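In: next comes the sequence, and after it the predicted model I'd like to discuss.
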Amino acid sequence: MTIHVKNMVCNRCITVVEQELKSLGLHPEKITLGEVALKETSLSEEQQKQLDAALTKNGFERIDDRKARIIEHVKNTIIQKIHHTDRVSRKFNWSKVLADEAHYEYNYLSNLFSSMEGITLEQYIIRQKIERVKELLFYDELTLSEIADKLGYSSVAHLSAQFKKLTGLTPSELKKSRAIEHPRKPLDTVH
């Protein structure tokens, strides 16, 4: 059986969920961001309650609703592409990638996302990119030009404009100040 889990956004999340499942006597066969395949074909009501409690304790949530599962899949795809790949090409086509990954037309995904999340898919992607820029700035290993290239921005000016619009600071100002009022956000709380 497959269960869908909200807020699984990193490899540590996968490890935590796996440990919780095993501690409940369940047998995970495969765990990916947002999804767990169990050997069990069904769970009793008591097992479901225990699983929900264990997930909630760790900041996760089991998703039953089909539309919520689609949105979670879209978010995980975006996070994976922005935060866990080496480089996003300037020619990267988000609408094609998301439609292919979710197996739905992009217009449907876009409308569903906006109605359920209160922001557009484009805004969500930009916000995830800005969180990645903050991370890379704090590591201080890449120039702003290299960061812009890594995240598929057409120029440093484009990156800087988006960054300032969302944070109120330019990337250089943030880097200089290491501003406490602009800390990085957990990926699952970016809205």
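Out: Arrived safely, thanks for sending. Residues are numbered from 1 along each chain as shown.
In: please make it C-alpha for all contacts and neighbour counts, starting now.
Out: OK.
In: list the contacts of the residue positioned nearest the centre of the chain.
Out: With distances taken as Cα atoms, centre = their mean, residue 79 lies nearest the centre of the chain, 3.5 Å away. In this structure, residue 79 makes contact with 9, 128, 187, judged by Cα atoms under 8 Å, 6 or more residues apart in numbering.
In: pasting the second one now:
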Amino acid sequence: MTLHIRNMVCNRCIMVVGTELEKMGLHPLSVSLGYVELKEALTDSQFAELNKKLVDLGFEILDDRKSRIIEKIKNELVTLAHYTEEQPRENISSYLSSRLHHDYNYLSSLFSESEGTTIEKYFIAQKIERVKELLEYDELTLSGIALEMGYSSVAHLSSQFKKVTGQTPSQYKTTLNRAGRTPLDKL
């Protein structure tokens, strides 16, 4: 049995959900971003108990097809922005279409209708959060960050960063505005 879970956007989320499943005596075959694979089907009471526990932790079991597609879009974008070493050469529309096996216009329309923002704006927000993280680590130059995040230039990165945060990357780094970081599931 596969469960699709909203807001599972990081390794800590995977760990928390896996722990809750184990506490309930359920032994998942796998737990990954947005998905739990169980060996056995859940009874109605187990499903209700698990769902309540997950909601209390900020997660939600998705039960309709459109919600699962939206969650897959989010998971792909979070993975690209935060966990992928090298950004794909193709544009985001082609990337999502090939990964999710749907026309991009359908994905875009569905996402915008549900989330109140575009796929592009959501992806930019994810990338900017990753840039903030990299700036705080202070291990890469701005050129290195731009290259790692798939920006065509430092100027493009700086322009997009300022548009989203109101600060240039240099200003952000100088003030290290820690309160400016946003949890991934809140983007």
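Out: Looks like it arrived, so ask away. Because the structure is predicted, anything quoted here is derived from the model rather than measured.
In: tell me roughly how far the helix or strand harbouring the residue nearest to the centre of the first structure lies from the second structure on average.
Out: For residue 79 of the first structure, the enclosing helix or strand under DSSP states H and E is helix 66-83. When the second structure is overlaid, helix 66-83 of the first structure sits 0.6 Å from its aligned residues on average, using mean Cα distance after the TM-score superposition for the first structure.
In: report the distance from that helix to the chain centre.
Out: 6 Å (Cα atoms, centre = their mean, to the nearest Å).
In: now do the strands in the first structure.
Out: 2-6, 28-32, 35-38, 61-63 (DSSP state E).
In: show me what residue 175 of the first structure lines up with in the second structure.
Out: Matched across to the second structure, residue 175 of the first structure falls on residue 173, judged by TM-score structural alignment.
In: and the closest residue in space to its match that isn't next to it in sequence, what does it touch?
Out: Using Cα to Cα, 6 or more residues apart in numbering and skipping residues adjacent in sequence, the residue nearest residue 173 of the second structure is residue 135, 6.0 Å away. By Cα under 8 Å, 6+ apart, the contact set of residue 135 of the second structure is 142, 169, 173.
In: which one (most neighbours) among those residues?
Out: Ranked by the number of neighbours (other Cα atoms under 10 Å), the contacts of residue 135 of the second structure place residue 169 first, at 23 neighbours.
In: for that residue, give its distance to residue 71 of the second structure.
Out: 30 Å (Cα to Cα, to the nearest Å).
In: residue 39 of the second structure too?
Out: Separation of residue 39 of the second structure from residue 71 of the second structure (Cα to Cα): 22 Å.
In: more neighbours: the two, which one.
Out: Legend: neighbour count by other Cα under 10 Å for residue 39 of the second structure and residue 71, higher for residue 71 (23 against 13).
In: just tell me the aligned range of stretch 137-148 of the second structure in the first structure.
Out: Counting by TM-score structural alignment, stretch 137-148 of the second structure lines up with residues 139-150 of the first structure.
In: quick one: the helices in the first structure?
Out: 11-23, 45-57, 66-83, 94-102, 106-117, 121-139, 144-150, 156-167, 171-177 (DSSP state H).
In: before we move on, back to that, what's the match of stretch 137-148 of the second structure in contact with?
Out: Defining contact as Cα under 8 Å, 6+ apart, one finds that stretch 139-150 of the first structure is touched by 86-90, 133, 136-137, 154-156, 159, 171.
In: and if you look at stretch 83-92 of the second structure?
Out: Contact with stretch 83-92 of the second structure is made by 80, 95, 120, 148-150, as judged by Cα under 8 Å, 6+ apart.
In: let's see that with 7 Å instead.
Out: Applying Cα atoms under 7 Å, 6 or more residues apart in numbering, the contact partners of stretch 83-92 of the second structure are 80, 148-150.
In: and these as JSON lines, adding neighbour count and distance to residue 29 of the second structure?
Out: Shown next, in JSON lines, are the contacts of stretch 83-92 of the second structure (neighbours: other Cα atoms under 10 Å; distance: Cα to Cα, whole Å):
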{"residue": "80", "neighbour count": "19", "distance to residue 29 of the second structure": "25"}
{"residue": "148", "neighbour count": "16", "distance to residue 29 of the second structure": "33"}
{"residue": "149", "neighbour count": "21", "distance to residue 29 of the second structure": "33"}
{"residue": "150", "neighbour count": "17", "distance to residue 29 of the second structure": "34"}
